[in-house]
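>>> Coordinates for the following, if possible.
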Amino acid sequence: MKITIVAGARPNFMKISPIIKAIQKRNSLGAAIEYRLVHTGQHYDKKMSADFFDQLGIPEPHANLEAGGGTQAEQTAAIMVRFEKELMEHRPNLILVVGDVTSTMACTITAKKLCIDAVHVEAGIRSGDMTMPEEINRIVTDSITDHFFTTSEVANQHLRHSGVGEERIHFVGNTMIDSLIGNLERLLKPALWDDQNLQSGKYFLLTLHRPANVDDPANLDHLLSTIMQCTGDLPVVFPVHPRTKKILDGIGFNNPKLVLAEPMPYLEFIYMVKNALAIITDSGGITEEATVLGVPCMTMRDSTERPETITMGTNELVGTDPAKLVPYLDKVMSGNWKKGAIPPLWDGKTAERIVSKLEDLYIS
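Below is the predicted model:
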């Protein structure tokens, strides 16, 4: 069995690392699985890419398509043109894509037009928000995928409702949680911890990058002001996403409690997540990590593709109106946040289940 594994952006790396390790483990036990790792280059900033390969023990990619930059259409086109050449030169039995970034969609389309099977890890998740590029990526990818590896029963239901047969839906769990659990003993304290005299459970962690929160300077200013006003004397650590930094620099927001930082490597960032009193974010993946770590999480979005983090976990869907954040911050500050549970199969063994199923499908 020959597999081409695609990684394109920071969220992908945490998802492919356990799969590669599971393949290597099976091969050490006598399996015959060849894999080729292709990095599309969608994220090309070192902090957003290379550090993750180093820290997660991902081997150097066999190919880097260097398709970063440009508009959505330009990036999609560049990935497709370069990935087509890659597949024609190194034709696999299947490609494996993860998540919902542009690379996921672009590479799936390219493979299917070459009559190569596509397997989607983290398939079936939906937010219902068609203004999000990721939602379009999910729908297009899942419309032509051959096999679907899912993280939840909710995702299974979405696929069933779209007409996917049970024989192609494989509920395996969450590979991002494999990476989390596998690295908890390796977390690294970032330099700013001592520089800012941070203490466990005595700071908020903030991440923002979605247009609804950061593109309007007035809205971003209002959101930051609200957070500063409702978090007492506690510091707010804000690793600033590159697209957010441009707007933040423009408004010149300044508050002594706000600790601005560069994007952090994985092991340092998870250290910050694990030790935070609470998290304010518009990321999907962070809500999953917060749920497993039992950390209160507030999502600044109007919808989520990960409802299990709310129905079972420690996450709450706040919305994009800064005023709606106030009662949630009050709950955190008063110690009245809900208790969460860990969703089924989020146990650190998802990648093993994926590789086992692939062997059943393509070798047996």
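>>> going forward, measure contacts and count neighbours with C-alpha atoms only.
OK.
>>> got the buried residues for stretch 337-351?
337, 340-343, 345-351 (16 or more other CA atoms under 10 Å).
>>> Need the residues you listed in JSON lines (columns: secondary structure and distance to residue 159).
Shown next, in JSON lines, are those (DSSP: H, G, I helix; E, B strand; the rest coil; distance: CA to CA, whole Å):
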{"residue": "337", "secondary structure": "coil", "distance to residue 159": "33"}
{"residue": "340", "secondary structure": "coil", "distance to residue 159": "26"}
{"residue": "341", "secondary structure": "coil", "distance to residue 159": "25"}
{"residue": "342", "secondary structure": "coil", "distance to residue 159": "23"}
{"residue": "343", "secondary structure": "coil", "distance to residue 159": "19"}
{"residue": "345", "secondary structure": "coil", "distance to residue 159": "19"}
{"residue": "346", "secondary structure": "coil", "distance to residue 159": "20"}
{"residue": "347", "secondary structure": "coil", "distance to residue 159": "23"}
{"residue": "348", "secondary structure": "coil", "distance to residue 159": "24"}
{"residue": "349", "secondary structure": "coil", "distance to residue 159": "23"}
{"residue": "350", "secondary structure": "helix", "distance to residue 159": "19"}
{"residue": "351", "secondary structure": "helix", "distance to residue 159": "21"}
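>>> So which of the residues you listed is the closest to residue 107?
For those, the minimum distance to residue 107 (CA to CA) is 20.9 Å, reached by residue 351.
>>> Contacts made by stretch 68-88 with the rest, please.
Residues from elsewhere that reach stretch 68-88 (CA atoms under 8 Å, 6 or more residues apart in numbering): 40-44, 65, 67, 102-103, 106-107, 109-111.
>>> Let's see that with 10 Å instead.
4, 6, 8-9, 38-45, 63-67, 89-91, 95, 102-111, 113-114, 116, 133 (CA atoms under 10 Å, 6 or more residues apart in numbering).
>>> Equivalent analysis for stretch 127-144, please.
So stretch 127-144 is contacted by 72, 97, 99-109, 112, 117-120, 122-126, 148, 159, 162-164, 210-212, 302-307 (CA under 10 Å, 6+ apart).
>>> residues of that stretch that come out buried?
Along stretch 127-144, these residues count as buried under the neighbour rule (16+ other CA under 10 Å): 134-142, 144.
>>> Which of those fall within helices?
Judged by DSSP state H, helices contain the following of the buried residues of stretch 127-144: 134-142, 144.
>>> how about a markdown table for the residues you listed, with distance to residue 254 added?
As requested, those are arranged in a markdown table below (distance: CA to CA, whole Å):
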| residue | distance to residue 254 |
| --- | --- |
| 134 | 32 |
| 135 | 34 |
| 136 | 36 |
| 137 | 36 |
| 138 | 38 |
| 139 | 40 |
| 140 | 42 |
| 141 | 42 |
| 142 | 44 |
| 144 | 48 |
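>>> One more sequence to fold, the one below, so I can look at both together:
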Amino acid sequence: MKMAPILRAFAGHHPAIPTILVHTGQHYDKDMNDRLFVDLRLPHPDINLGVGSGSHAVQTADVMRGFEPVLDTYKPSCVLVVGDVNSTLACTLVGVKRGVPVVHVEAGLRSYDRGMPEEVNRVLTDQIADRLYTTERSALDNLLREGIAEERVRFVGNVMIDSLLSNREFAHPPEKTISEAGANTTLLDDPCGYAVVTLHRPSNVDQEETLRPLLAVLREVSEKLPLVFALHPRTRANIERFALNDLVASERIVLLPPQGYLEMLGLMSGAKLVLTDSGGLQEETTALGIPCLTIRENTERPITVEHGTNTMVGSDRAAILNGVDEILAGGGKCGRIPEFWDGQAAERIAADLAEWLIARHLQTRK
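Predicted structure coming up:
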């Protein structure tokens, strides 16, 4: 979702910026991987490392082992990484140690929760990357507090929103998505509308004592308006493992397998509200103007709360139910579109990166 608009902007730049697309294979589920490439009109990766699952240490090490020979073979001018996953940090480490400049897209976001693996990846990547592209102005303050020089940072906007805006016309109608899953589409006709639900973070779904009460409150929410629950493989497996199927077995809850990007975009666009622990959905709901209740205690995307439609409710039953009631009563945040969330972030990255690489090249020749 972040790489697709960047690759298009690089191809459309004058002159074009040549790229080698490396897919680490960290996200390996066929439904959540192959469909994204099709939906986002991404070219097939030039290289697929096929890393797959594993502990954080194993996965990071496997990406590093697989990525180092790629740099030795292609000798790129820079390595561009996006986001905050293990692959981001792993490829950054390899690039820096091999003396290849590293560019980080979506830099400077902070939840200030070091218990989140993604937070560790973000902090370490930003410390050693050479060029940092931010999605919101407050990210610069985070980076300056960590001793990162301002000249390394450029505010360009949000490439996730580039993807959303360029694909909105291709979004699948909710009725089609639900009927193709074999579920009853009449729930979409509920006078209160419907809510979209996603849960996948280990802190929410990996322990029964956390997952059980969350599913219980979602069951209560379903009595107010029907839920369309797109189940991440991790969440589905833990529902089975903890024998919690009865909590989601309801005519008011539609359980869907992992959805493609265009299916989720259509579901969100038609929803009354979204309940999620996804960082990306916090941004997308803000861009769509859909109220979002985030089932986390913190967010690395504060602009979605300050300017957007996002409200943090944690795992607190009362906060979740009160948030739903407020939205159904006509409340909830209307929000506004943040600065530079205009569909042109990737073009700004391409323009700046080309200029920066040329300047570096000229400097090395002196």
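>>> TM-score for these two?
Here the superposed chains carry a TM-score of 0.92, computed using TM-score structural alignment, normalised by the length of structure 1; 348 aligned residues with a CA RMSD of 1.4 Å.
>>> rewinding a little: closest to residue 249 of structure 1 out of the buried residues of stretch 127-144 of structure 1?
Checking those against residue 249 of structure 1 with CA to CA, the nearest one is residue 134 at 26.4 Å.
>>> one step back: show me the two of the buried residues of stretch 127-144 of structure 1 that sit farthest apart.
Across the buried residues of stretch 127-144 of structure 1, no pair lies farther apart than 134 and 144, at 16.0 Å, counting by CA to CA.
>>> any idea how far the most centrally placed residue in structure 2 lies from residue 209 of structure 2?
Among the residues of structure 2, the one closest to the centroid is residue 280, at 3.4 Å (CA atoms, centre = their mean). According to CA to CA, to the nearest Å, residue 280 of structure 2 stands 26 Å off from residue 209 of structure 2.
>>> ok, which stretches of structure 1 are strands?
2-7, 34-39, 63-64, 94-98, 117-121, 147-150, 169-171, 204-207, 236-239, 258-261, 278-281, 297-299, 315-317 (DSSP state E).
>>> What range does stretch 325-334 of structure 2 cover in structure 1?
Residues 330-339 of structure 1 are where stretch 325-334 of structure 2 aligns, with TM-score structural alignment as the criterion.
>>> Of the contacts of stretch 68-88 of structure 1, which belong to helices?
Using DSSP H, the subset of the contacts of stretch 68-88 of structure 1 located in helices is 89, 102-111, 113, 133.
>>> Need the strands of structure 1 in TSV (columns: mean neighbour count and distance to residue 49 of structure 1).
Converted to TSV, those look like this (neighbours: other CA atoms under 10 Å; distance: least, CA to CA, whole Å):
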stretch	mean neighbour count	distance to residue 49 of structure 1
strand 2-7	23	10
strand 34-39	20	10
strand 63-64	16	12
strand 94-98	24	15
strand 117-121	24	20
strand 147-150	24	24
strand 169-171	20	28
strand 204-207	22	17
strand 236-239	22	15
strand 258-261	16	17
strand 278-281	25	20
strand 297-299	28	24
strand 315-317	24	27
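>>> Turn these into TSV, columns for distance to residue 26 of structure 1.
Listed next are these as TSV, based on distance: least, CA to CA, whole Å:
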stretch	distance to residue 26 of structure 1
strand 2-7	14
strand 34-39	11
strand 63-64	23
strand 94-98	17
strand 117-121	19
strand 147-150	19
strand 169-171	19
strand 204-207	37
strand 236-239	37
strand 258-261	40
strand 278-281	37
strand 297-299	36
strand 315-317	35
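>>> which one of these lies closest to residue 332 of structure 1?
strand 278-281 (7.2 Å).
>>> that older thread, quick one, which of the strands of structure 1 is nearest to residue 328 of structure 1?
Evaluated over the strands of structure 1, closeness to residue 328 of structure 1 peaks at strand 297-299, with 7.4 Å, by CA to CA.
>>> okay, the closest one sits on what stretch of structure 2?
On structure 2, the counterpart of strand 297-299 of structure 1 by TM-score structural alignment is residues 292-294.
>>> what's the answer for stretch 158-173 of structure 1, then?
Stretch 158-173 of structure 1 maps onto residues 142-157 of structure 2, going by TM-score structural alignment.
>>> end to end, how far does the matching stretch reach?
Terminal residues of stretch 142-157 of structure 2 lie 16 Å apart, using CA to CA.
>>> again, but for stretch 192-201 of structure 1
15 Å.
>>> Any idea how far it is from the middle of the chain?
25 Å (CA atoms, centre = their mean, to the nearest Å).
>>> Would you indicate which residues of stretch 297-311 of structure 1 are buried?
Across stretch 297-311 of structure 1, burial judged by 16+ other CA under 10 Å covers 297-301, 303-310.
>>> Distance to residue 279 of structure 1 added to these, as CSV?
Shown next, in CSV, are the buried residues of stretch 297-311 of structure 1 (distance: CA to CA, whole Å):
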residue, distance to residue 279 of structure 1
297, 5
298, 6
299, 8
300, 11
301, 14
303, 17
304, 16
305, 18
306, 16
307, 17
308, 17
309, 13
310, 14
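>>> Out of the residues you listed, which sit inside helices?
308-310.
>>> just curious, which of those residues is nearest to residue 191 of structure 1?
Nearest member of those to residue 191 of structure 1, counting by CA to CA, is residue 309, at 30.0 Å.
>>> Double-check the closest one against residue 295; I have them as touching.
No: the criterion here is CA atoms under 10 Å, and residue 309 of structure 1 misses it with residue 295 at 11.2 Å.
>>> okay, and the common contacts of the two?
Residues touching both residue 309 of structure 1 and residue 295 (CA under 10 Å, 6+ apart): 287, 289, 315, 340.
>>> quick one: which of those is nearest residue 182 of structure 1?
The nearest member of those to residue 182 of structure 1, counting by CA to CA, is residue 289 at 12.5 Å.
>>> That closest one: neighbour count?
By other CA atoms under 10 Å, the residues close to residue 289 of structure 1 number 23.
>>> Am I right that residue 219 of structure 1 is in contact with residue 248?
No: assessed by CA under 10 Å, residue 219 of structure 1 is found out of contact with residue 248, at 11.1 Å.
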